[in-house]
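1. Provided below for reference: sequence and predicted model.
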Amino acid sequence: MRDFANSQAELWLRQRVGELGMALGLGLVFAYIGPFSTDKPDFLPKLGYWAGLLACWFIVAAVVEQALRSIDAYRSAGVWIRRICLVAVASAPMLAVVAPATTALVGWEASVPELLEMYGQIALICLGVVILSDGILGTSRTAVAGRGEDAGGATTHALPPPTDGGADATIAPPSVLAESTLLTRLPPAVRGPILCLEMEDHYVRVHTSRGSSLVLMRLGDAMREVGSTPGAQAHRSWWVAADAIENFERSGRAARVTLSNGLTAPVSQRHLQSIAELAQGRASSF
């Protein structure tokens, strides 16, 4: 457990250092270029301005992103829709940081048209930062770990242990662990048969019979690590286990599955046939 906690601290620190390095590196670039009428001040004030604002962006984006994750429509949306939504929402509070900083640097005076223009500039720059962050920091996130609460508010949810006096069921038996590499990446308290995988930005929330935990990896990689657990991808953000399907509903082009843990996963047209076959096979097994 101590090794697990240390790995989480190392992962969190590495991510923060990566974001700080990006803020400084991009700050140097922007200070040299001087975009949006910031070319006249001296280099060091410009460097502090740009690096500071970019560092603030990572903080604001993390807070806003965590809030957006509580919305089902956001979690089930595509990657680009989530990115655009994040930038559109987070750019608003960034105005409270950028406006006074710009006033201090170049003597900028606020007005409604100027604020609207500044919002557009913030959104444009931050969208570029998000794309770069995905490419630079996202591809380096190969170390995977289930997490307790961290700076971004990610949590591990575990069900209470059984009270029937039997063996401790909070830890999956060796046979279950041997079948799935993914389970070995989870905290012991939530290791159990995998019910579904839910994509949350750079993370995959692994739902098991014992609870759920966030894992830092791509959904495609997580699906390859479920082992012999039968199932199929239901949506670009969801994978469901066959044994977890309780109900399959289809209304026109929209479809969804209800799982044994009470969750409802959307089913896209691309994966409709495979999920329908899984649901049919599940129903025939009763």
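-> Now that the structure is in, tell me what you want to look at. Numbers count the residues shown, from 1 in each chain.
2. Only C-alpha atoms from now on, for both contacts and neighbour counts.
-> Fine.
3. and Pro215, which of the three is it?
-> Rather than Pro, residue 215 is Val. Following DSSP: H, G, I helix; E, B strand; the rest coil, the label given to Val215 is strand.
4. Presented hereafter is structure B, for comparison with structure A:
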Amino acid sequence: MGIGVRFEQIRPWLQGLAVAALAGLFLAAVGAFGSDGAPAPIRYGYWLTTMVGGAMIAGVAAWPISRMKSLERRPWLMWAVMSPAIAAPITVFVWLVTPLFFDGVWAGGTLLAFFPPVLIICAAMTGINLLLHRQPVETHAAAPGGGPAPFLERLPLKLKGAQVIAVQAEDHYLRIHTDRGSDLILMRLADAVRELEGIEGAQVHRSWWAARSAVRDVRRGDGRATLILDGGLEAPVSRTYARALRAEGWY
């Protein structure tokens, strides 16, 4: 079990290296940024070296940014902050490596000249990796002495005081599932999840948030999981979030 846990911890890093290697092969094949004039062995060696080496540097540079609480629920802002932050050290690496493979203009380029193409590649790679490693948005139980989740104030009168089991997006509305029945309110799921802070749960699908205490079982089929909640309610688990929820012990 310990080995499995360690593998889960390094899986994103290994996936990042694999994506970088594939991107390096693609950039070499198309002769990106004017490298098409170089012999194939030099071209492939250069792009694989810079992409895989850059991915290793990015893993270190991105780590403190990925832990920023202010960015964890704002993936676009994280992308905007992380891309230039990792591009800076990678630019230095590319600038030092390039003369080992090329002569002339490429080898004599300044750091400033290398930054724009490195930033473009870093932005693309960062976006891909953020999509691959998206984490479910979690909400947490209220701290001792803390107030109730703000979302509870939005419950229709007939559901006041009910326990929230799940919240399901339906077009521009949300269906609130509780132990006293369900009802619709006009609200976005993303806004609701923010206001559900104070109840332990997570977004398990792009259209569903579920309370952790309401999970009674899980059904698997066709490579997908479905949470069985209180009252027999079924909440689908997106493949995007399945691995993270499993690692958190949801099922």
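-> Sure thing, it's come through. Because the structure is predicted, anything quoted here is derived from the model rather than measured.
5. now for the strand or helix carrying Gly281 of the first structure, which elements pack on it?
-> Gly281 of the first structure belongs to helix 272-284 when assigned by DSSP states H and E. Judged by 3 or more Cα pairs under 8 Å, 6 or more residues apart in numbering; DSSP states H and E, helix 272-284 of the first structure is in contact with strand 231-235, strand 245-251.
6. Assign the residue of the first structure most remote from its centre to helix, strand or coil.
-> Of all residues in the first structure, Lys40 has its C-alpha farthest from the mean position, at 38.8 Å, by Cα atoms, centre = their mean. Following three-state DSSP, we place Lys40 of the first structure in the coil state.
7. Tell me which residue of the second structure matches up with it.
-> Alignment note: Lys40 of the first structure maps to Gly37 in the second structure; criterion TM-score structural alignment.
8. doesn't Gly31 make contact with that match?
-> Yes - counting by Cα atoms under 8 Å, Gly31 is a contact partner of Gly37 of the second structure at 7.5 Å.
9. how about the nearest residue to the residue most central in space within the first structure, chain neighbours excluded?
-> Centroid-nearest residue in the first structure, with Cα atoms, centre = their mean: Asp201, separated by 2.7 Å. Counting by Cα to Cα, 6 or more residues apart in numbering, the nearest residue to Asp201 of the first structure once its immediate chain neighbours are dropped is Val79, at 7.2 Å.
10. Surely that neighbour touches Met199?
-> No - under the criterion of Cα under 8 Å, Val79 of the first structure is not in contact with Met199, lying 9.7 Å apart.
11. quick revisit: single out the most deeply packed of the helices and strands packed on helix 272-284 of the first structure.
-> With neighbours taken as mean count of other Cα atoms under 10 Å, these reach their highest mean count in strand 231-235, at a mean of 22.
12. packing partners for that one?
-> Looks like strand 231-235 of the first structure contacts strand 238-241, strand 264-267, helix 272-284 (3+ Cα pairs under 8 Å, 6+ apart).
13. one more time with 10 Å, if that's ok
-> The contact analysis (3 or more Cα pairs under 10 Å, 6 or more residues apart in numbering; DSSP states H and E) places strand 231-235 of the first structure against strand 194-200, helix 219-224, strand 238-241, strand 254-259, strand 264-267, helix 272-284.
14. Where in the second structure does the fourth one align, residue-wise?
-> Think strand 254-259 of the first structure. Going by TM-score structural alignment, strand 254-259 of the first structure lines up with nothing in the second structure.
15. neighbours around Arg219 of the second structure, how many?
-> Neighbours of Arg219 of the second structure under the rule other Cα atoms under 10 Å: 12.
16. What strand or helix carries it?
-> Going by DSSP H and E, Arg219 of the second structure is part of strand 215-221.
17. got it, and Ile128 of the second structure?
-> Taking DSSP H and E as the criterion, Ile128 of the second structure maps to helix 111-132.
18. How about Ala87 of the second structure?
-> helix 75-97.
19. tell me which residues in that helix are buried?
-> By 16 or more other Cα atoms under 10 Å, the buried positions in helix 75-97 of the second structure come out as 78-79, 81-95, 97.
20. shouldn't Ser213 of the first structure be in contact with His207?
-> Yes - using Cα atoms under 10 Å, Ser213 of the first structure is in contact with His207, at 6.9 Å.
21. Summarise which helices and strands the helix ranked longest in the second structure is packed against.
-> Counting residues, the longest helix found in the second structure (DSSP state H) is helix 2-30. Judged by 3+ Cα pairs under 10 Å, 6+ apart, helix 2-30 of the second structure is in contact with helix 40-66, helix 111-132, helix 239-247.
22. buried sites along it?
-> 13, 16-17, 19-21, 23-25, 27-28.
23. could you list every residue that touches Asp33 of the second structure?
-> Actually, residue 33 of the second structure is Phe rather than Asp. Residues counted as contacts of Phe33 of the second structure (Cα atoms under 10 Å, 6 or more residues apart in numbering) are 27, 106, 117.
24. How much space separates the equivalent of the first one over in the first structure from Ser133 of the first structure?
-> What it means is Leu27 of the second structure. Here Leu27 of the second structure is matched to Phe30 in the first structure, going by TM-score structural alignment. According to Cα to Cα, to the nearest Å, Phe30 of the first structure and Ser133 of the first structure sit 16 Å apart.
25. do the same with Asp3 of the first structure
-> 28 Å.
26. Which of these two has more residues huddled nearby?
-> Neighbours per residue (other Cα under 10 Å) separate Asp3 of the first structure from Ser133, with Ser133 holding more: 16 against 8.
27. So what does the more buried one match up with in the second structure?
-> Applying TM-score structural alignment, one finds that Ser133 of the first structure aligns to Asn129 in the second structure.
28. nearest residue to that match other than its sequence neighbours?
-> Of all residues not flanking Asn129 of the second structure in the chain, Gly16 sits nearest, at 6.7 Å (Cα to Cα, 6+ apart).
29. give the contact list for the aligned partner of that neighbour in the first structure.
-> In the first structure, the residue paired with Gly16 of the second structure is Glu19, using TM-score structural alignment. Counting by Cα under 10 Å, 6+ apart, Glu19 of the first structure makes contact with 13, 25, 54-55, 57-59, 133, 136-137.
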